[in-house]
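Engineer: just coords:
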């Protein structure tokens, strides 16, 4: 897309792209790690979980890096790769699934902001009271009008928020490292008095969806590839941002095992990092981390708002979404995409009022919706390596890229399986009606809606959505 006369002002530096990646990944999840891992596993299981998740997501990051170099003409990131590799409808499904995942991630942020305020002001409760929903809606539309004033300005604010929210995390790591009790760490190492392989496997599996959630956002630089000053900055920002966040996640998790018994970690309220900090330095430490959480989640919310609107806008520019979603305002902000995005977030917020465990549901649904687009990116990288497209004959990098893409593909499939049937059915309920946007776009282009394979795929999604609705109706699954 031509950015117009303001093109220079709308480009992102390498540091801004790194901040987008870090800002998208560092949000609510990292502040909940001590209790989440304490309930699931000991330190050894945590190490194994991070090795698996770190390896899988690093391979995905390297796939993004490779695709940015090999397919520079695909400037719509996660959506464009799925479309180029597997056709219009699969590309649309990737875009819509990722977009809905971004919207759900924003709901997670809004609920957690109000839930954290509820620790100090009971009127907010757990983040789903009437006052909490109303104030979250006010925040939603305030950010909406901020972003309408220009993506560049919103991204600059996100960069500042990224640095601000990392400071409390670094302070926590420094204090926990200085006060580390090696005997406590040893007692928490296995997570059980009589460890065996089956128990360790069970412990590790119970952490998998959580690890997916804290890595969601790794594609931030790729989504904004059309704004990058240099194509090389996209892959660099993705890998550096990922490695930075991985180090933070591992240190926060493992150091917490050296501060409190595992049972005490498991009982800590959200944000559990605040409870660990308070046990080390007193009440001020817990308040400081809680303030850091608010800054972190606000920044994370802004990152997801930007990503959600951008992927919808990019798909519309490439004529896979209706043309009204490609509309920009005078500030070059994707106005059409922003309005639809925030209306959907508002609807999800209202639904969260009736959900029994709204925060947990939104968190897991975010992971479930983004895993399909991740799988398609990895599969496209594997396809290029398999066919040799973009590679010179005998290129050594082809084998290495194929291995990395293969590992990333297997990892994504394994995570989808670990999520279970419930979240596949719930995802289908969101995918199926979203296809209406695809049909509108096809009608605008005067094209046949589906080819034969796409018709079969849509029928499968529709059947799964119907099964999901029936399961909800009879109480077989619940929200």
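Structural biologist: Thanks, I have it. In this text, all values refer to a predicted model and were calculated from it rather than measured experimentally.
Engineer: can we go C-alpha only for contacts and neighbour counts from here?
Structural biologist: OK.
Engineer: List the contacts of residue 220.
Structural biologist: Residue 220 makes contacts with 17, 20-21, 24, 238, 307, as judged by C-alpha atoms under 8 Å, 6 or more residues apart in numbering.
Engineer: Let me know the closest of those residues to residue 435.
Structural biologist: Using C-alpha to C-alpha, residue 307 is the member of the contacts of residue 220 that lies nearest residue 435, at 20.2 Å.
Engineer: what about versus this one:
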């Protein structure tokens, strides 16, 4: 194999711009978007939710811009958060950055396993109840190793699957948005917007001051953007490192628009009091009700599984990547091996 062929093969084993964006989006979304109307409406009304999305967008934008600046200033650092910590503050900080991220990703993988088996129980009632019984453990183990094997086949293969799964998820979200737009009622949206009144017919209860509601939404909105650093973490696998900051910003914009529309438009169909008491995932109930068919729940459940698998692949990729880079620089070997 000559140098040209070797270079071509190495280039093929890396992620392009679309792959990096899919990585960011899938890492952030997971299953969160499908229960967003309920989660937000349990703690806030229309006004506070609108302010929450504006506040969160500004805050996460600065975080994303930080990654953009670091990528521009230090394009040679292709190990993401771990390398930034090591170069900026020394090997001790680098180690704990890699170790902390590793532990968090392990927890994320466990959460995806439980969520997946719990969701599959919809198609196999009573088999995987709660995602915590022995059939769930066996099924989750098989899926975990299957996805790990997929990732081990290389970035090109896993990224293709990831892009497909992310596209399915986004397509279903678009279908959901079109449906709620068609049923949107401005009066429903504006009535008791501050959530300060009790309206039994709508299920509305006073939620306190708008500021109190705004603070309560932060735990929901900030959690939804875990994974915004995805492209940065996997920058070593990027075909063109210069595309990493663009992919980060693009992924963030896609997610903030999607989250805001799913959360806010639902409030034009149901009151916050009604949304707060829906069964999870709330988007499944909404589609089932508006379509007058259980097909709505089937569609959302399938999309949720695609979203979880796509996100799961992202976190397995990032999990392996952090340990690999830390091992290569001898940051982990003396502690663990």
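Structural biologist: Yep, it's here. No experiment lies behind these values; they were computed from the predicted model shown.
Engineer: Show me which pair in the contacts of residue 220 of the first structure is furthest apart.
Structural biologist: Among the contacts of residue 220 of the first structure, 238 and 307 lie farthest apart (C-alpha to C-alpha), at 14.5 Å.
Engineer: quick one, which of those two is more surrounded?
Structural biologist: Using other C-alpha atoms under 10 Å, the more surrounded residue of residue 238 of the first structure and residue 307 is residue 238, with 28 against 24.
Engineer: Next up, the contacts around whatever residue of the second structure lines up with that one.
Structural biologist: Using TM-score structural alignment, the partner of residue 238 of the first structure in the second structure is residue 248. Contacts of residue 248 of the second structure were listed using C-alpha under 8 Å, 6+ apart, and they are 20-21, 24, 64, 67-68, 228-232.
Engineer: Restricted to helices, list these.
Structural biologist: 20-21, 24, 64, 67-68, 230-232 (DSSP state H).
Engineer: So which of those wins on neighbours?
Structural biologist: Ranking those using other C-alpha under 10 Å puts residue 231 first, with 34 neighbours.
Engineer: That one reaches residue 25, doesn't it?
Structural biologist: No. Assessed by C-alpha atoms under 8 Å, residue 231 of the second structure is found out of contact with residue 25, at 9.6 Å.
Engineer: And the helices in the stretch 201-337 of the second structure, which stretches?
Structural biologist: 210-223, 230-233, 243-266, 272-276, 282-291, 295-328, 333-336 (DSSP state H, counting those that start in this stretch).
Engineer: Tabulate the ones you listed (TSV), appending distance to residue 86 of the second structure.
Structural biologist: Output for the helices of the stretch 201-337 of the second structure, formatted as TSV (distance: least, C-alpha to C-alpha, whole Å):
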stretch	distance to residue 86 of the second structure
helix 210-223	26
helix 230-233	14
helix 243-266	20
helix 272-276	44
helix 282-291	42
helix 295-328	10
helix 333-336	16
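Engineer: and the ones you listed, which is most packed in?
Structural biologist: helix 230-233 (a mean of 28; mean count of other C-alpha atoms under 10 Å).
Engineer: In the first structure, point out the residues matching it.
Structural biologist: Counting by TM-score structural alignment, helix 230-233 of the second structure corresponds to 220-223 in the first structure.
Engineer: Quick one: average offset of the matching stretch versus the second structure, please.
Structural biologist: Compared with the second structure after fitting, stretch 220-223 of the first structure deviates on average by 1.0 Å (mean C-alpha distance after the TM-score superposition for the first structure).
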